[in-house]
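K.L.:
quick one, fold the following:
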Amino acid sequence: MTVTYVINGSEVTGLERFWQVIGEAVNGPGGYFGRNPDSFADCLRGGMGTPDDDDFVIEWRDHTRSAAALGHQETARYLRGLQARADPGNLPGLRQELTRADAGLGPTLFDRLVEIIRAETAPGTLLLR
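P.N.:
Here you go, the predicted model:
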């Protein structure tokens, strides 16, 4: 039996809220399912609330509202926060990415989250509605 986890896109108002929404969708109120891209990818690989046999679907409803909330402005805010703790060798690339986000260019957080889901789950797991 396939389990469906629903992300209500209208509830996603920024990245922190996305972590709450996905955590609760998978593991109930107050649930955890990652708090950064790396831990999110780890959770998607299994053992953190998703069925062990990978028989699940993530239905992202009203995803266009999430895409707007996780757009270039939120991406730039997130990248600014990373600068303080980034490895010095990674700063030039991070700054370049930030400049692009500030200009409304390049992948957004929404794009990255979709990419992570698609990379870490079976084809057809993500349904954008």
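K.L.:
for the rest of this, base every contact and every neighbour count on C-alpha atoms.
P.N.:
Noted.
K.L.:
quick one: residues contacting the residue lying closest to residue 18 once chain neighbours are set aside.
P.N.:
Counting by C-alpha to C-alpha, 6 or more residues apart in numbering, residue 18 lies nearest to residue 12, which is 5.2 Å off, once chain neighbours are set aside. Residue 12 makes contacts with 18, 21, 65, 66, 69, as judged by C-alpha atoms under 8 Å, 6 or more residues apart in numbering.
K.L.:
please give the structure of this sequence too, so both can be compared:
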Amino acid sequence: MTTTYVIEGAEVTGLDAFWRAVGAAVNGPGGYFGANLDALADCLRGGYGTPDDGDFVFVWRDHARSRAALGHAETARTLERRLARAHPTQRPALRARLAEARAGRGPTDFDDLVAVFEREAPGALTLA
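P.N.:
Take a look at the predicted model:
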């Protein structure tokens, strides 16, 4: 039987709020299901609350609201935080992406999250 997890888009007011919402959806209030893109990918591969057989789906309700909250402004904020602790070899690429986000161009945090779902759990995410 397929297990369904619901991400409440109204609760996603920024990237930190997304991590709380997806953690709560899978593992209950205060639950963990990633705190960065790599960790989300690991969690989607199994062993962090989803069924061992991989028979699960996510429904992201009110995703348009989340898309707006995780848009270019939030992406710029996220990139600024990453840039502050990035290895020197990674900084030029992060600066370029930050400039694009500040200009309202390029992929957003929302786009990055959806891409991880699509790559690690193809077909398991429904945007509602």
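K.L.:
where does the TM-score land?
P.N.:
Once the chains are laid over each other, their TM-score by TM-score structural alignment, normalised by the length of structure 2 reads 0.98; 128 aligned residues with a C-alpha RMSD of 0.6 Å.
K.L.:
before we move on, back to that, from the contacts of residue 12 of structure 1, which land in helices?
P.N.:
18, 21, 65, 66, 69 (DSSP state H).
K.L.:
neighbour count and distance to residue 36 of structure 1 added to the residues you listed, as TSV?
P.N.:
Output for these, formatted as TSV (neighbours: other C-alpha atoms under 10 Å; distance: C-alpha to C-alpha, whole Å):
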residue	neighbour count	distance to residue 36 of structure 1
18	23	10
21	25	13
65	16	20
66	23	17
69	24	16
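K.L.:
just give me the closest of the contacts of residue 12 of structure 1 to residue 53 of structure 1.
P.N.:
residue 21 (22.9 Å; C-alpha to C-alpha).
K.L.:
what about the residue nearest to the closest one when sequence neighbours are not counted, which helix or strand?
P.N.:
Closest residue to residue 21 of structure 1 in three dimensions, ignoring its sequence neighbours and counting by C-alpha to C-alpha, 6+ apart: residue 7, at 6.5 Å. When elements are assigned from DSSP states H and E, residue 7 of structure 1 belongs to strand 3-8.
K.L.:
that strand vs structure 2, mean deviation?
P.N.:
Once fitted to structure 2, strand 3-8 of structure 1 is off its aligned match by 0.4 Å on average (mean C-alpha distance after the TM-score superposition for structure 1).
K.L.:
can you tell me the closest non-neighbouring residue to the most centrally placed residue in structure 1?
P.N.:
Structure 1 has residue 113 as the residue nearest its centroid, 3.3 Å off, counting by C-alpha atoms, centre = their mean. Counting by C-alpha to C-alpha, 6+ apart, the nearest residue to residue 113 of structure 1 once its immediate chain neighbours are dropped is residue 37, at 7.3 Å.
K.L.:
for that neighbour, give its distance to residue 111 of structure 1.
P.N.:
To residue 111 of structure 1, residue 37 of structure 1 is 12 Å away according to C-alpha to C-alpha, to the nearest Å.
K.L.:
spell out the residue ranges of the helices in structure 1.
P.N.:
15-27, 37-44, 63-69, 72-83, 91-102, 109-120.
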